[in-house]
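Undergrad: quick one, what's the 3D model for this:
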Amino acid sequence: METATWVRDGLRAIAGGVFAAGLAVTNLPLLVMSVVALALTPVPFLGLALLPWATNLVRMRANLERRLAARAGIAIARPYEPPPPRALPGGWKRFRWIATDPATWRDLAWLLPGAIVGLALGLLAVAIPLYGMEGISLLPLWLYLSIDSYGYGVFWPIANFSEAMLSMPQGVLFLALGLGAAPWLLEVNAQFAKLFLAPTKAAELRLRVAQLTVTRADTVDAQAAELRRIERDLHDGAQARLVSLGMTIGLAEEMIERDPARARKLLTEAREASGTALLELRNLVRGIHPPVLAERGLDGAVRALALSLPLRVTVEMDLPGRPETPVESAAYFATAEALANVVRHSRARHVQIYVQHVDDLLLLTVSDDGVGGADAARGTGLRGIARRLAAFDGTMSVSSPPGGPTVVSMELPCVLSSPKTSPSSGTG
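TA: As a prediction, the model looks like this:
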């Protein structure tokens, strides 16, 4: 690790130690408030409202600890069960939801030990480098204050100038030790918090079931919408043209003896209409599963998609094989929707597409040099991508500060088959 990076990480960890120690102090009033709320639970109306209110504050504090742990490199998932429908504040449903959630009691059990450990480790992360700074600055202070005797370091009294000179290398040593130990101390604090705040196996199973329920509902809704779109396209497009084609041919049959010229003209129109209907059917089939995807795989399909865009697109592929067909189709359409958003909203001049497979994950990144400001919470296109990926346990994240660049990152769990000899890259 470079010295600059090591120092920067150490300074960030020291600041995190100050923050952790300050947060740890808030655990004690939250604990007292929660105990009072539990004691007042039998009181009509007041107990139903007070415990959920206190628990909400405790959960906010626990979520802050989870965010602090994430910065230390320790991911702690939120274990809370989703609220029941129509759970009014102060009502029995909301109270029962809070009281029967095991995560509520694990949060409460963490408050006191979390306060002790967080305060101790946070202060230690700050105290060691501060002690080092004291040693570095001790010599001029000792000369300025004219102190007869002073102790620093490990059993190191300072009574003269030569002894004061030796405080500086000790201070540098303590400062280096503090910068190196601070990230480790925060990681230890995060690991301790994870013992209480992470979901249990049973909670993970419940959360997984809830996630799959939501994902299944979204998938069913998306499939129903897709079927309605196909039905509408068939009814308004190819079906209408085929009906018109049949009428034109029937009219030509009636006129073929009375007016052969007119009949030939109608047959010409019928031939043109059949070509148009065939083109619409091909486009419809391409929207369901593009032939280029089946023939050339994700690599060729994405490159063909890039060639159709009215801007410069760079495509880089690192796929040693092909994903399963459903995953490949989801990845293709997610990439297509991301590119459509770029064309519609970003005002970009250059787009980069990077696809790779790492640790049984298909990673797709679409970045552009546009104006930025993309928000998955507001854009239906990005929400559609997230729903499509969620059906395969995939995830999507968006980084799009005002002014750009915009980076859409997608992950899909999958395994590959039919390994290739080497990755490919190019520009579309």
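Undergrad: from here on, just use CA atoms for contacts and neighbour counts.
TA: Noted.
Undergrad: hey, where'd the strands end up in this structure?
TA: For the chain, applying DSSP state E gives strands covering 150-151, 157-158, 312-318, 350-358, 361-368, 395-399, 406-413, 424-427.
Undergrad: which among the ones you listed is found nearest to Glu257?
TA: Ranking these by their distance to Glu257 (criterion: CA to CA) puts strand 312-318 first, at 57.2 Å.
Undergrad: list the buried residues in the closest one.
TA: Val313, Thr314, Val315, Glu316, Met317, Asp318 (16 or more other CA atoms under 10 Å).
Undergrad: so who does the closest residue to the third one other than its chain neighbours touch?
TA: Yep, that's Val315 we're talking about. When the adjacent residues along the chain are set aside, Val315 lies closest to Ile353, with 4.8 Å between them (CA to CA, 6 or more residues apart in numbering). By CA atoms under 8 Å, 6 or more residues apart in numbering, Ile353 lies in contact with Val313, Thr314, Val315, Glu316, Leu364, Thr365, Val366, Ser367.
Undergrad: which of those lies closest to Arg347?
TA: Ser367 (12.5 Å).
Undergrad: neighbours of the closest residue in space to the closest one that isn't next to it in sequence, how many?
TA: In this structure, Ser367 finds its nearest non-sequential neighbour in Val407, 4.3 Å apart by CA to CA, 6+ apart. Residues lying near Val407 (other CA atoms under 10 Å) number 22.
Undergrad: how much space between Val407 and Arg347?
TA: 14 Å (CA to CA, to the nearest Å).
Undergrad: what's the longest helix in the protein?
TA: For the chain, the longest helix by residue count, based on DSSP state H, is helix 102-145.
Undergrad: touching, the residue nearest to Ser367 and Leu364? I think so.
TA: No. The pair Val407 and Leu364 fails to qualify as a contact (CA atoms under 8 Å) at a distance of 10.3 Å.
Undergrad: and this one, please, so the two structures can be compared:
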Amino acid sequence: METQRTEIQARARDMVVSGARGLALAVVGMAGSVTLFVLATVSLALIPAGVGIVTTPWVLTAVRAFANARRIVAAQWSGIRIPAAYRPVPEGATPWARCRLMLGDPATRRDLVWLPFDMTVGFVTAMLPAALVLYPVEGFALALGLWRVFTDGSYVGWWYGFVPVSGQGTALLAGALAAVLLVGGYRLSPLLLRVHFRITRAVLAPGHGELAERVRVLTETRRDAVDTSAAELRRIERDLHDGAQARLVAMGMDLGTVEALIEKDPARAKELLAQARKSSADALTELRDLVRGIHPPVLAERGLGDAVRALALRLPLVSEVSVELAGRADAPVESAAYFALSEVLTNAVKHSGADRVWVDLHHADGMLRLAVTDNGKGGARIDAGTGLAGVERRLGTFDGVLAVSSPAGGPTMVTMEIPCALS
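TA: As a prediction, this is how the structure comes out:
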């Protein structure tokens, strides 16, 4: 008996809590959805005038925050998880780049579709559990005599649902209907709140089309990674064949000649020995450069920060490096970040005409961020054949993004982001 009473009390408490939560969702959701929908509509309409390029990223950020708040509430109140699949926007990107990247994100477009949905269907489904808790109060009040405020008994002065209240008899019918609604709320309010969040998830969660696009992108980046690896292996083979291997063969031939001349022509033998020693030193240097190109020892031993500092020291430009890393990323991520940064710095040396470069490397919010800024002539583009397209493909293998801000006359800022955790 005690167990049954406890269960009834718990279900009654769940009903009241669900009703209160539904009312809060309806009120806050309506206000937030309407406000953000109006702001988004106006901001998007102002893009051709240029004003919307600045305002749209801020408005879309607010829309994302509002949708994420609903995701958190859905998980906490009903245990329904709504995945957020936003593409990262590089820190320091220009307003135009931020606007383009955010509007091109399918997750952002789903948020914009969800806003009018939330202010209509979402409002109704959120109000249902609240109505099943609050509306019976009116029916009981009518049955207890409140009906006299609305009628003098000669005409229908009030309707409760489908019951016309004109006297005490019909007021009791209204009370009976309220009891039925209260029983319905007792059984259905938590379920109806879950229905609201399930419908919200159907709109906000990634669809099959986006998952298919995701699979296509992953397949493409994996193919690029395999092609890049194969090209790198061919380069290593070519460098070994044309460089160190050729020098070692020549050194062997010189040593064979020295062996034949050491008694007949000692002077000539000494010259060949000196030449062989020089060839061995050159071969060793080439092998070290080759190994450094495959995976720099400083990267493996000291981590990405020190490897970037060592890379900057070899530049023919004045460089400033800022590193803020609380740990180390996985080795493949460090390697991708190092060689991507190396390619960007090489571009700055070859094409920018700059005499100074700034490198910033830090980790925040689950993102490894690398920024390279130079004071060159600008005009860099990803599709200009300067190696930035290869950097973008390299980062894409790890779900990373690349943003380039390079107006004519400079400065040029290249920002790279890779999602990762630090050990």
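Undergrad: overall similarity of the pair, as a TM-score.
TA: Here the TM-score for the pair of chains, by TM-score structural alignment, normalised by the length of the second structure, is 0.55; 259 aligned residues with a CA RMSD of 3.6 Å.
Undergrad: distance to Asp393 of the first structure added to the buried residues of strand 312-318 of the first structure, as CSV?
TA: Shown next, in CSV, are the buried residues of strand 312-318 of the first structure (distance: CA to CA, whole Å):
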residue, distance to Asp393 of the first structure
Val313, 28
Thr314, 27
Val315, 25
Glu316, 24
Met317, 22
Asp318, 22
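Undergrad: out of those residues, which one sits closest to Leu123 of the first structure?
TA: Leu123 of the first structure lies nearest to Asp318 out of these, by CA to CA, at 46.5 Å.
Undergrad: now check that closest one against the second structure: what is it aligned to?
TA: Using TM-score structural alignment, the partner of Asp318 of the first structure in the second structure is Glu324.
Undergrad: I figured its match hits Arg369, correct?
TA: No. The pair Glu324 of the second structure and Arg369 does not pass the contact test of CA under 8 Å, sitting 10.0 Å apart.
Undergrad: list the contacts for the most far-flung residue of the second structure relative to its centre?
TA: Distance from the centre of the second structure peaks at Lys264, with 74.2 Å (CA atoms, centre = their mean). Lys264 of the second structure sits next to no residue when contact means CA under 8 Å, 6+ apart.
Undergrad: mind doing that once more with 10 Å?
TA: Lys264 of the second structure makes contact with Val258, according to CA atoms under 10 Å, 6 or more residues apart in numbering.
Undergrad: show me what it aligns to in the first structure.
TA: Aligned partner of Lys264 of the second structure by TM-score structural alignment: Arg258.
Undergrad: how close does its match get to Leu266 of the first structure?
TA: Arg258 of the first structure is 13 Å from Leu266 of the first structure, by CA to CA.
Undergrad: could you do Ser397 of the first structure as well?
TA: Counting by CA to CA - Ser397 of the first structure and Leu266 of the first structure are separated by 55 Å.
Undergrad: of the two, which one has the most company?
TA: Neighbours per residue (other CA under 10 Å) separate Ser397 of the first structure from Leu266, with Leu266 holding more: 21 against 14.
Undergrad: okay but the more buried one is in contact with Met255, surely?
TA: Yes. Judged on CA atoms under 10 Å, Leu266 of the first structure makes contact with Met255 at a distance of 9.3 Å.
Undergrad: who touches both of the two?
TA: Shared contacts of Leu266 of the first structure and Met255 (CA under 10 Å, 6+ apart): Ile249.
Undergrad: in the second structure, which residues correspond to stretch 383-403 of the first structure?
TA: Stretch 383-403 of the first structure corresponds to residues 389-409 in the second structure, going by TM-score structural alignment.
Undergrad: report the buried residues of the matching stretch.
TA: Buried residues in stretch 389-409 of the second structure (16+ other CA under 10 Å): 390-406.
Undergrad: same thing with stretch 355-372 of the second structure?
TA: Using 16+ other CA under 10 Å as the test for burial, stretch 355-372 of the second structure gives 356-363, 367-372.
Undergrad: and those residues, which two are furthest apart?
TA: Of all pairs in these, the most separated under CA to CA is Arg356 and Met367 at 26.3 Å.
Undergrad: excluding chain neighbours, what is closest to Pro183 of the first structure?
TA: Ala13 (5.1 Å).
Undergrad: which residues does that neighbour contact?
TA: By CA under 10 Å, 6+ apart, the residues touching Ala13 of the first structure are 7, 19-20, 71-72, 122, 125-126, 178-187.
Undergrad: do the same with Ala45 of the second structure
TA: Counted by CA under 10 Å, 6+ apart, Ala45 of the second structure has contacts Leu39, Val51, Gly52, Thr56.
Undergrad: restricted to buried residues, select those residues in ChimeraX.
TA: Selection of buried members from the contacts of Ala45 of the second structure for ChimeraX, criterion 16+ other CA under 10 Å:
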select :39,52,56
